[in-house]
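Peer 1: only geometry, no sequence info:
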């Protein structure tokens, strides 16, 4: 066993992050080598469903790539997914990036799990990273987040902001990862005001049905909740979340964004006055942290957990209204302190 030293770096979208990681060393009898040993080839990322431009999860990863490119001055690459792709397609994409000499190679999203496990064994000299999933491998860093903690804070904010005592949650796909968002949100609402009702809806059962990539589905779901008097709607739905935000702004009720500070996103500027806050998930910071560790010659491996204690998740406060709503900012700050000191235990399901 070897312990990797604490790595401090400026995080993208949340705050500075310090993390300690434990990894097990090992070797592989696979011996595939990259075609290129060009030292200028650095970080490469393969996007999840929705691709670049989702103003959320994938764009946060891209921000981390851009930071690494600027800092280290090397060549980077980011690759879009294709509609209806298989694990074999993902495997080919990751293998191609490794073979070209990129290091590290990061799969953005749990959907890369099966493919990465296979490819990492074939390229033992390349460092790999996967966001939102745990993949075993001596050269793999699993970049996971305490989404439930950020969502708890979003629930506190929603309970403080609602006037109808009805709030909504829209999840992109009915999977355990998104259940973490819902669980934290519901608990935060209930702990703050037990009289507030939470309406929940998932857009699809599988990602292939478009739950993370269909703004029209998000819009329809939010409109249905608003018709039932929800005046705050929290979305964890990737690109589909843009439809939720549009519906909330049209109805002049609050939306709560996810992953990135969506109040600050240029593409959502016309809706910003109705984006109360966003549950932040520092995907960009995690991407950069792995790139930095590889550049330093001490690649992170094993499970890397980004939670409130290390500012890996959080809640945005960029909308001035956040601090103008009576008691909201104080309640969020108190809840954050409670989660960090352990007096508040946040559910994951």
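Peer 2: Perfect, thanks for sending it. Worth saying up front: this structure is predicted, and the values here are computed from it rather than measured.

Peer 1: from now on I want contacts and neighbour counts done on CA atoms only, so please keep to that.
Peer 2: OK.

Peer 1: let me see the contact set for residue 256.
Peer 2: 154, 232-235, 245, 275-279 (C-alpha atoms under 8 Å, 6 or more residues apart in numbering).

Peer 1: which residue, other than its chain neighbours, is closest to it?
Peer 2: residue 234 (4.5 Å; C-alpha to C-alpha, 6 or more residues apart in numbering).

Peer 1: what number of residues are in the vicinity of residue 269?
Peer 2: Other residues near residue 269 number 13, with proximity taken as other C-alpha atoms under 10 Å.

Peer 1: you'd agree residue 108 is up against residue 130?
Peer 2: Yes. Using C-alpha atoms under 8 Å, residue 108 is in contact with residue 130, at 6.0 Å.

Peer 1: and the residue nearest to residue 256, that one's in a strand?
Peer 2: Yes. Residue 234: assigned to a strand according to DSSP: H, G, I helix; E, B strand; the rest coil.

Peer 1: what residues are up against it?
Peer 2: 154, 167-170, 255-258.

Peer 1: which of those ranks first by neighbour count?
Peer 2: Of the contacts of residue 234, with other C-alpha under 10 Å as the count, residue 255 tops at 34 neighbours.

Peer 1: the helices in the protein, which residues?
Peer 2: Using DSSP state H, the helices assigned to the chain run over residues 57-72, 87-99, 113-122, 147-161, 176-192, 215-227, 241-251, 283-295, 321-324, 328-341.

Peer 1: structure B:
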């Protein structure tokens, strides 16, 4: 990410922020206690009151819900507005909770999840003086905003990275059937691969509607068997199945590569392996990897307790819902003009990034990170036009 590309002051969200409702009550109680001790009245309550409604995955999903919650807490720390958080059971419950929040005095109601658009649109029509925000969704109405993401840019960075370190020049991508967001990931991934390695090819597979982790793992095993050594997982909750397949397969063997596929490079020959990996993958072999989307699955790709040994999640494409939510709430708290409609977040404004940390430090060396920074700059400057399908 280019320095200064994101205007959010603190992009590092805490891993846990506790029960928000309780912390909100604690904040208000602390202000009253301070007033009693000093004999002064607390400052007037801020005009903005926020309710954040998580989708059924809940606040600790390690994905968009959790990230959105982190962004709200950051805004609360900065502006001190009252807030509440609830988890919806389904879309009917999302509507009920949005209505309840509006009736109780919330001036800003934020719903998380792609399926939240309908409920938020209906509530917005019933409460025209309340502002409604969809995270990863685009509700309708003059009092609504959709905070959405340019997933194709994350896919592009992932494809560029994968093409730089593939040993077979065969890569894979698994998407959910009829999933428009997954198609954006795939389009970006394939374009990123082409930029870095025009001779590489990308295998495609789709998980049927209602598919699960087992189905995703089966598709991934099939692509590894066809010579793919890195697979982009864009199947939502099924992403973990692709990572599980990578940790189970561990490596490709030269003796079992399909016709027309061979090893072209060995970029990770000097990365330490765990004992189980060395026992299973000796001789002329190369490791396999998964790339997760939507959330970080770096930890599940680690097969031992040593992060310095080779792990099987190359990276994860992260949606920085925390930055998007913080930006929106910060604008409202400061009284900035309301801009209804679609607000997109990508590489330029801190909405999309690849995870980089202890789990993949040995997999993405500094020279390759420098290349990724240049590609990010190309995206921001419009030199690269990333396709959406």
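Peer 2: Now that the structure is in, tell me what you want to look at. Just so you know, these numbers come straight off a predicted model, no measurement behind them.

Peer 1: and the TM-score between them?
Peer 2: Once superposed, the chains reach a TM-score of 0.77 (TM-score structural alignment, normalised by the length of structure 1), with 308 aligned residues with a C-alpha RMSD of 2.9 Å.

Peer 1: ok so, going back, can you pick the most crowded of the contacts of residue 256 of structure 1?
Peer 2: Highest neighbour count within the contacts of residue 256 of structure 1: residue 234, with 33 neighbours (other C-alpha under 10 Å).

Peer 1: that one maps to what in structure 2?
Peer 2: Counting by TM-score structural alignment, residue 234 of structure 1 lines up with residue 232 in structure 2.

Peer 1: ok, residue 79 of structure 1 next?
Peer 2: Per TM-score structural alignment, residue 79 of structure 1 is aligned with residue 86.

Peer 1: surely its match is in contact with residue 52?
Peer 2: Yes. Judged on C-alpha under 8 Å, residue 86 of structure 2 makes contact with residue 52 at a distance of 6.5 Å.

Peer 1: how much space between the match of residue 79 of structure 1 and residue 55 of structure 2?
Peer 2: To residue 55 of structure 2, residue 86 of structure 2 is 9 Å away according to C-alpha to C-alpha, to the nearest Å.

Peer 1: go on, residue 378 of structure 2?
Peer 2: As defined by C-alpha to C-alpha, residue 378 of structure 2 lies at a distance of 35 Å from residue 55 of structure 2.

Peer 1: try residue 37 of structure 2
Peer 2: As judged by C-alpha to C-alpha, residue 37 of structure 2 and residue 55 of structure 2 stand 41 Å apart.

Peer 1: would you mind telling me which of these two has more residues around it?
Peer 2: residue 55 (24 against 8).

Peer 1: residue 297 of structure 1 -> structure 2?
Peer 2: So, by TM-score structural alignment, residue 297 of structure 1 is matched to residue 335.

Peer 1: equivalent analysis for residue 338 of structure 1, please.
Peer 2: By TM-score structural alignment, residue 338 of structure 1 lines up with residue 378.

Peer 1: just residue 100 of structure 1 next, same as before
Peer 2: Checking TM-score structural alignment: residue 100 of structure 1 goes with residue 104.

Peer 1: and for the match of residue 297 of structure 1, the neighbour number?
Peer 2: 11.

Peer 1: go on, residue 38 of structure 2?
Peer 2: 9.

Peer 1: counterpart of it in structure 1?
Peer 2: Residue 38 of structure 2 maps onto nothing in structure 1, by TM-score structural alignment.

Peer 1: contact partners for whichever residue in structure 2 pairs up with residue 60 of structure 1?
Peer 2: Matched to structure 2 by TM-score structural alignment, residue 60 of structure 1 sits across from residue 67. Neighbouring residues of residue 67 of structure 2 by C-alpha under 8 Å, 6+ apart: 13, 320-322.

Peer 1: and residue 67 of structure 2, how far is that from residue 301 of structure 2?
Peer 2: Shown here: residue 67 of structure 2 relative to residue 301 of structure 2, a distance of 21 Å by C-alpha to C-alpha.

Peer 1: same check, this time on residue 108 of structure 2
Peer 2: Taking C-alpha to C-alpha, one finds residue 108 of structure 2 at 38 Å from residue 301 of structure 2.

Peer 1: tell me which of the two has more neighbours.
Peer 2: Neighbours of residue 108 of structure 2 and residue 301, each counted by other C-alpha under 10 Å, are more numerous for residue 301; the result is 27 against 23.

Peer 1: residue 290 of structure 2 contacts residue 302, correct?
Peer 2: No. Residue 290 of structure 2 is not in contact with residue 302 according to C-alpha under 8 Å; the separation is 11.4 Å.

Peer 1: overlap in contacts of these two?
Peer 2: Counting by C-alpha under 8 Å, 6+ apart, the contacts common to residue 290 of structure 2 and residue 302 are 312-313.

Peer 1: for the residue mapped onto residue 307 of structure 1 from structure 2, give me its contacts.
Peer 2: Here residue 307 of structure 1 is matched to residue 346 in structure 2, going by TM-score structural alignment. By C-alpha under 8 Å, 6+ apart, the residues touching residue 346 of structure 2 are 149-151, 153-154, 352-353.

Peer 1: from residue 114 of structure 2, how far out is the residue nearest to residue 85 of structure 2 when sequence neighbours are not counted?
Peer 2: Take residue 85 of structure 2 and drop its neighbours on the chain: the residue closest to it by C-alpha to C-alpha, 6+ apart is residue 52, 4.7 Å away. Per C-alpha to C-alpha, residue 52 of structure 2 is found 15 Å from residue 114 of structure 2.
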